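[1] Following is a predicted model, sequence given first.
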Amino acid sequence: MKHAMHEPAPDFWGYARNYLHHFLPQVRALAPRSIEAYRISLESYIHYLATQKQVSRQDISFDHFDRQTLKDWLVWMRQTKNYVPATIGLRLSAVKAFLSFAAAEEITLVAVYQAAKTLKAPATPRKPIEYLEEHETTAVLAAHDGKDLKSRRNRMLLILLYDSAARVGEITALTLDDVTLAKPAHLTLTGKRDKSRVVPLGEKTLEHLMVYLEEFHPQRATRPATRPLFYSYHRGQATELSSDTVAAVLSKAGDLARQRCPSIPERLHCHMLRKTKAIGPL
């Protein structure tokens, strides 16, 4: 961005002061910690200009926010500072937000912002999909030995959670009315935004489920259709389990199974069962 001799260049420091001390706290009403994050990001770029480009702080202007210099800054953060992609993305987003503000205030800075806004930070590496091996899954599903009432409930809960690949909220919301034993046996799961889907039940799961229903829902036909499939008693009423309870059941199963299958991950979560089911049948 070049300015004719008779046109004063936009004052970078003035805009930065206005942005941090007026626009962010008063116009956008951001919390102090959020404003501090913007300040640190701007300071990071200023530090880069001063130490790597040998620009005196008092001489910094919007001319130093050209696309190439910003790209060099990204490389410096990644290769020299060893910042993780998320940190680089935060720094870049803050600088682009500042340039957007400046461009809205001063039309001659629109080109500066337009050149910068399409820059992208390095992509965050995708985490590998967490899933259980077949022998690990078998150990987890058999961990609750069924020697008492709660153990039998928990074992059925995990078997159904795995076989249906249901989300935790879908499992806890199941009622007797959602279970169809007639062929083809299936569950009706209700998920996000009250969307329903039908999930077939495998033969082994169906066998387990029928035994469970006999014990936990005797005379099922006379029970309310809205009775929770999995429940605990609260003030004498069968109440659906909480998501925390399901997580605790799985965590306990992991602790028990790990005694004979040490390779089971320390942190088991329900989504891991869904991924395991999606990868292939047991």
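    The structure has been received and is ready for your questions.
[2] use CA for all of it now, contacts and neighbours both
    Noted.
[3] any idea how far His271 is from Arg152?
    Taking C-alpha to C-alpha, to the nearest Å as the measure, Arg152 falls 22 Å from His271.
[4] Next: Val95.
    Taking C-alpha to C-alpha, one finds Val95 at 36 Å from His271.
[5] Tell me which of these two has more neighbours.
    Each of Val95 and His271 has its neighbours counted (other C-alpha atoms under 10 Å); Val95 has more, 23 against 17.
[6] and the more buried one, what does it touch?
    Tyr38, Ser41, Leu42 (C-alpha atoms under 8 Å, 6 or more residues apart in numbering).
[7] got it, and Ile171?
    Ile171 touches Leu161, Leu189, counting by C-alpha under 8 Å, 6+ apart.
[8] so it sits in a helix?
    Yes: under DSSP: H, G, I helix; E, B strand; the rest coil, Ile171 falls within a helix.
[9] on that earlier part again, could the contacts of Val95 go into CSV alongside neighbour count and secondary structure?
    As requested, the contacts of Val95 are exported to CSV (neighbours: other C-alpha atoms under 10 Å; DSSP: H, G, I helix; E, B strand; the rest coil):
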residue, neighbour count, secondary structure
Tyr38, 23, helix
Ser41, 19, helix
Leu42, 20, helix
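[10] Show me where the stretch 101-250 of the chain has its strands.
    For the stretch 101-250 of the chain, applying DSSP state E, counting those that start in this stretch gives strands covering 179-180, 186-190, 196-200, 231-234, 237-240.
[11] Show me the one of those strands that comes nearest Ala29.
    The stretch from those with the least distance to Ala29 (C-alpha to C-alpha) is strand 186-190; that distance is 38.9 Å.
[12] try this one side by side with the last:
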Amino acid sequence: MVTAGEHPNDHALVSDYLDHLSVERGLAANSLAAYRRDLTRFLDFLAGRGIDLLSAGAKQFDDYVIELRAGSEGRSPLSATSTSRAIAALRGLYRFAFDEGLVQENPTLDLRRPTTPSRLPKALTTEEVARLLAATGADSPTQLRDAALLEFLYGTGARISEAIALDIDDLDLTADFPVVRLVGKGDKERIVPVGSYACDALAAYVVRARPALMARGRGTPAVFLNTRGARMSRQLAWAALRSAAEKAFGGEVEHVSPHVLRHSFATHLLQGGADIRVVQELLGHASVATTQLYTKVTPEHLREVYTTSHPRAVTG
């Protein structure tokens, strides 16, 4: 860790800040990786202008935000949400530098994040989910694995990072009420029920397919394995979902992602009458405000409720 008054090189300061976030704040690995990318991009921006980190001021910050939104050579424009995260990383870095005595004042105090719209989470219909889950096949070990993975994502609302981090000991499928232990953001644990469809798919995979995959590796405890017997990667999980989506929906797969299955899990629970606090616990949301995004009904559901509930909605 840098000492007060010391003038480290820019990369050393960023490294110390990320260590601080990891050790003292317990920031999750995925968030750390995003912060590292954002801050490295800012260092590249400053280096191209011959300015070091602790000499940057309002003009550099404003120019940087403009570049983030507009894009630059070799870099795509960022959305308002991604720009907001990049600015949060900058503000945190300079607050850290101020606390360490490396700057006399925090130059990012007036740096504001762009307004990000509260967009409705996308969700598949129950019919679309059924088509997707039926598209994986069940003839090979990898097909059984992919079927179990997709059933698990929709059946538990797990994040993709939680699913691929799953170990065999985290599953309890033989109990009267099957459950799984998930470790979410900030290493927070939660116990989530596993529905019968997901339970059956997992059992089929664990009994009929996982041993064959595990024999090719070194005995990892991971539930979901690749063809080398190692823990399944996020990229491979995405590929499995994309393959199923292409079979289910043809070329229209841009709207399908692991997070869409999580959105669908929450949306369908709420449409079925689940209490929002229960859904919050199942999703592992720290705040119910995040879960409330799912309470905004779709036009189709609104129309269905109106036509079936209002006494003069339809004639005859």
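    Nice, thanks for sending it over. Keep in mind that what you see is a predicted model, and the values were worked out from it rather than measured.
[13] Make TSV out of the contacts of Val95 of structure 1 and add distance to Glu215 of structure 1.
    Output for these, formatted as TSV (distance: C-alpha to C-alpha, whole Å):
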residue	distance to Glu215 of structure 1
Tyr38	60
Ser41	61
Leu42	65
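[14] Let me know the closest of those to Thr239 of structure 1.
    Tyr38 (47.2 Å).
[15] correct me, but that closest one touches Lys96?
    No: proximity of Tyr38 of structure 1 to Lys96 does not meet the contact threshold set by C-alpha atoms under 8 Å, at 10.5 Å.
[16] quick one: Pro221 of structure 2 and Glu128 of structure 2, what's the gap?
    32 Å.
[17] re earlier: kindly indicate which of the contacts of Val95 of structure 1 lies nearest Asp148 of structure 1.
    Using C-alpha to C-alpha, the contacts of Val95 of structure 1 come closest to Asp148 of structure 1 at Tyr38, 56.7 Å.
[18] show me where the stretch 51-200 of structure 1 has helices.
    67-79, 85-105, 110-117, 134-141, 149-164, 168-172 (DSSP state H, counting those that start in this stretch).
[19] Between these, which one is closest to Ala248 of structure 1.
    Among these, helix 149-164 sits nearest to Ala248 of structure 1 (C-alpha to C-alpha), with 10.0 Å.
[20] average gap between the closest one and structure 2?
    Aligned to structure 2 and superposed, helix 149-164 of structure 1 gives a mean residue distance of 1.0 Å (mean C-alpha distance after the TM-score superposition for structure 1).
[21] And Arg67 of structure 1, what's its match in structure 2?
    For Arg67 of structure 1, the aligned position in structure 2 is a gap, per TM-score structural alignment.
[22] what residue of structure 2 matches up with Ala253 of structure 1?
    With TM-score structural alignment as the criterion, Ala253 of structure 1 matches Ala244.
[23] cool, and Leu241 of structure 1?
    By TM-score structural alignment, Leu241 of structure 1 lines up with Met232.
[24] give me the number of residues near that match?
    Neighbours of Met232 of structure 2 using other C-alpha under 10 Å come to 19.
[25] That one and Leu166 touch, don't they?
    No: using C-alpha under 8 Å, Met232 of structure 2 is not in contact with Leu166, being 10.0 Å away.
[26] Give the residues shared as contacts by the two.
    Joint contacts of Met232 of structure 2 and Leu166 (C-alpha under 8 Å, 6+ apart) are Phe224.
[27] Can you give me the neighbour number for Arg155 of structure 1?
    23.
[28] Can you name the residues that contact it?
    Leu141, Ala142, Ala143, His144, Asp145, Gly146.
[29] Out of these, flag the one nearest to Phe12 of structure 1.
    For the contacts of Arg155 of structure 1, the nearest to Phe12 of structure 1 is Leu141 (62.5 Å; C-alpha to C-alpha).
[30] I'd like the distance between that closest one and Glu266 of structure 1.
    As judged by C-alpha to C-alpha, Leu141 of structure 1 and Glu266 of structure 1 stand 16 Å apart.
[31] Compare those two (neighbour count), which wins?
    For Leu141 of structure 1 and Glu266, the more surrounded residue by other C-alpha under 10 Å is Leu141, and the numbers stand at 22 against 11.
[32] how about His263 of structure 2, what's its match in structure 1?
    Per TM-score structural alignment, His263 of structure 2 is aligned with Lys275.
[33] isn't its match right up against Glu133?
    No: applying C-alpha under 8 Å, one finds Lys275 of structure 1 not in contact with Glu133, separated by 11.0 Å.
[34] And stretch 214-224 of structure 2, how far out from the chain middle?
    24 Å (C-alpha atoms, centre = their mean, to the nearest Å).
[35] Straight-line length of it, end to end?
    Stretch 214-224 of structure 2 end-to-end distance (C-alpha to C-alpha) = 10 Å.
[36] Likewise for stretch 134-145 of structure 2?
    Per C-alpha to C-alpha, stretch 134-145 of structure 2 runs 13 Å from first to last residue.
[37] before we move on, the earlier item: only whichever of the contacts of Arg155 of structure 1 are buried, select them in ChimeraX.
    Listed next is the ChimeraX selection for buried residues among the contacts of Arg155 of structure 1, using 16 or more other C-alpha atoms under 10 Å:
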select :141,142,143,144
